[in-house]
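# have a look at this fold, sequence not included:
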């Protein structure tokens, strides 16, 4: 019995070691695979909804979904694309100007220079970067990735979309191929966990899409009402940034606050109050309604997962940390028995 326990512990330790080493060495490739899987889950569930409502064959329902999505994106680009592109260009110029102005104001005071001395140059500070042999350089090197260096961002996005489309076209083919790699005795449990992960990813994505839409509309309308320039572009930025829970709220608010301060202290304070009200509404009204039908994730674990994946895998890890964590939590919840009442804290 002791030998059996040791053998089991060695198996678990080897499996964990292989997983950690794989994430470290080919993390960028794994993120591309996961992103393609997320796209496939979205397309598959949309096609399944169309299939149930219209009685069309699955391949035809999927084709209809893809055509509608492409038409919607093309229509949005045709109608609002020039305005959004123009405002995005003006937003970049305005933010660059504001950043230089803020740096000059900080340099004019002793406290400001102290703050800049402790900030790296990549964030506008005075601190020089470290040598090439530091841990940060090694992590940054691992973030580059084979796909990013070979294809660039546009090529990687194309790979994700094409792979996701093929995954959605024949999902059973790829899932069954993955199950064949698992020992026969564990295949029923693995099948159940994969189905749970797929349902969780769809629920998380649907809920987050609704959340992004509401935050983007409220931000754009509120900024327009305050009189902040480039309200359309700032609303789009706020909605897109909200794909990353918690951290995305700050990322989306910073450009609007900087532009608000450029108009005056009153406008800057109004923008801060606007984003605080939107996040209060999102966290206390929208999130409970969405989580009732979608996925409930502990905030502390969400932020911790974003920190870990973002540090190891860079921006892709930060963006995909939340859906990945949601799927892992759902799989662990199904794979492990619930606690007895006397075992609870």
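Cool, got the structure. As the structure is a prediction and not an experimental result, all values here were calculated from the model.

# every contact and neighbour count from this point should use C-alpha atoms.
Noted.

# quick one: the helices in the stretch 51-200 of the chain?
58-107, 110-117, 135-144, 146-169, 171-179, 187-226 (DSSP state H, counting those that start in this stretch).

# how many neighbours does the nearest residue to residue 321 once chain neighbours are set aside have?
Spatial nearest neighbour of residue 321, chain neighbours left out: residue 306 (5.2 Å); criterion: Cα to Cα, 6 or more residues apart in numbering. Close neighbours of residue 306, defined as other Cα atoms under 10 Å, add up to 25.

# residue contacts, residue 306?
Applying Cα atoms under 8 Å, 6 or more residues apart in numbering, we find residue 306 in contact with 317-319, 321-322.

# just the angle between the helix or strand encompassing residue 21 and helix 171-179, please?
Assignment of secondary structure by DSSP states H and E places residue 21 within helix 2-54. Counting by axes from the mean of the first three to the mean of the last three Cα atoms, to 10 degrees, helix 2-54 lies at 180 degrees to helix 171-179.

# try it against this one:
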């Protein structure tokens, strides 16, 4: 109350949002809390998020097949998508049938051969003091796989891998059916001023993913066929299985080539020193052809990603999210690159427009 001698001045309290300082600090606190919550959600929801990203990648691969088929078959998009999906399903069934009848025994033999060869090399290294006594194949394998995160445990079993692959395929098929529906749904949650740039960014992301996956599939096919034929010629056992594994592992740039190379060399030396040397020659020749012919040819029509950046992201995502993160590292890096490039271009356009207005 006032005593009549003057008016008492009151300062805003900490709960008074009319104070600019309080309001600014409150907004900062909300932003930091939101960032922490977002990081926690990304961590705990990493597996379903990776499945969704995998579905988007599959959808773009199907969309690429639909677009390619549209050049030679003038029918509706739904019919073309059904044709592509049917061909993919038939190819997978044929591969599984072939694998079940021809490669099951070879796969068991491959495991035995690789384990025996690794143990022989370990014994040789023990005798010469390169490795400490007591370390074997199982211990080294546990050390190599121990760095993978908790998602690996969920996806590491055969049942988990099959269910995850089925979910990715189903998501990809649903997204490929009506891609504009999901695109408009996400854009609806954005401000009107940002929707046009969102559509441009998603269009560029889709084009980048299609070109990236087309190049990846081409490289997988070439490496698998060349390795199988060359290993069969030089007399390496299980050449067909090694060719299929090389083709599948080629989906993982850098790391896949190392793993397939180790398998080829181990199996080659199991048949003798000369065969092992020829296996090394085949592996080096295929990787050289891929690095100097296939990769440059694909890079000219696809996204150009620095190899060190891809490898670093593969190691990071593999350690955090397991094998699925390792497989999707390349597409995620490509999408982030497109997002950053579009964001930078938009900021540059706004800066130029502001400079032009000031000059006028």
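Noted; the coordinates are in hand. From a predicted model like this one, the values you see are computed outputs, not experimental measurements.

# hmm, back to that, can you tell me which of the contacts of residue 306 of structure 1 is nearest residue 73 of structure 1?
Minimum distance to residue 73 of structure 1 across the contacts of residue 306 of structure 1 is 21.3 Å, recorded for residue 319 (Cα to Cα).

# aligned partner of that closest one in structure 2?
Aligning on TM-score structural alignment places residue 319 of structure 1 opposite residue 327 in structure 2.

# now residue 259 of structure 1
Using TM-score structural alignment, the equivalent of residue 259 of structure 1 in structure 2 is residue 267.

# contacting residues around its match?
Taking Cα under 8 Å, 6+ apart as the criterion, residue 267 of structure 2 is in contact with 110, 113-114, 117, 236-237, 276.

# please repeat the previous calculation with a cut-off of 10 Å.
By Cα atoms under 10 Å, 6 or more residues apart in numbering, residue 267 of structure 2 lies in contact with 110-111, 113-114, 116-117, 236-239, 242, 275-276, 279.

# please pick the buried ones from the residues you listed.
110, 113-114, 116-117, 236-239, 242, 275-276, 279 (16 or more other Cα atoms under 10 Å).

# reformat those as a markdown table; add distance to residue 162 of structure 2.
Putting these into a markdown table (distance: Cα to Cα, whole Å) gives the following:
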| residue | distance to residue 162 of structure 2 |
| --- | --- |
| 110 | 22 |
| 113 | 26 |
| 114 | 24 |
| 116 | 29 |
| 117 | 30 |
| 236 | 30 |
| 237 | 28 |
| 238 | 25 |
| 239 | 25 |
| 242 | 21 |
| 275 | 35 |
| 276 | 34 |
| 279 | 32 |
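
# show me which of those is closest to residue 158 of structure 2.
For these, the nearest to residue 158 of structure 2 is residue 110 (17.9 Å; Cα to Cα).

# what's the distance between the closest one and residue 236 of structure 2?
12 Å (Cα to Cα, to the nearest Å).

# and what of residue 94 of structure 2?
25 Å.

# thinking again about what came up before, which among the contacts of residue 267 of structure 2 gets closest to residue 355 of structure 2?
Looking across the contacts of residue 267 of structure 2 and measuring by Cα to Cα, the closest to residue 355 of structure 2 is residue 242, at 60.1 Å.

# so that closest one touches residue 224, yeah?
Yes: shown here, residue 242 of structure 2 and residue 224 form a contact pair, counting by Cα atoms under 10 Å, at 8.0 Å.

# who are the contact partners of the aligned partner of residue 333 of structure 1 in structure 2?
By TM-score structural alignment, residue 333 of structure 1 lines up with residue 341 in structure 2. By Cα under 10 Å, 6+ apart, the contact set of residue 341 of structure 2 is 201, 335, 347.

# what is the equivalent residue in structure 1 for the first one?
Looking back up the chat, that one is residue 201 of structure 2. Residue 201 of structure 2 maps onto residue 193 in structure 1, by TM-score structural alignment.

# ok, the nearest residue to that match once chain neighbours are set aside - contacts?
Spatial nearest neighbour of residue 193 of structure 1, excluding adjacent residues (Cα to Cα, 6+ apart): residue 331 at 5.4 Å. Residue 331 of structure 1 makes contact with 190, 192-198, 200, 325, according to Cα under 10 Å, 6+ apart.
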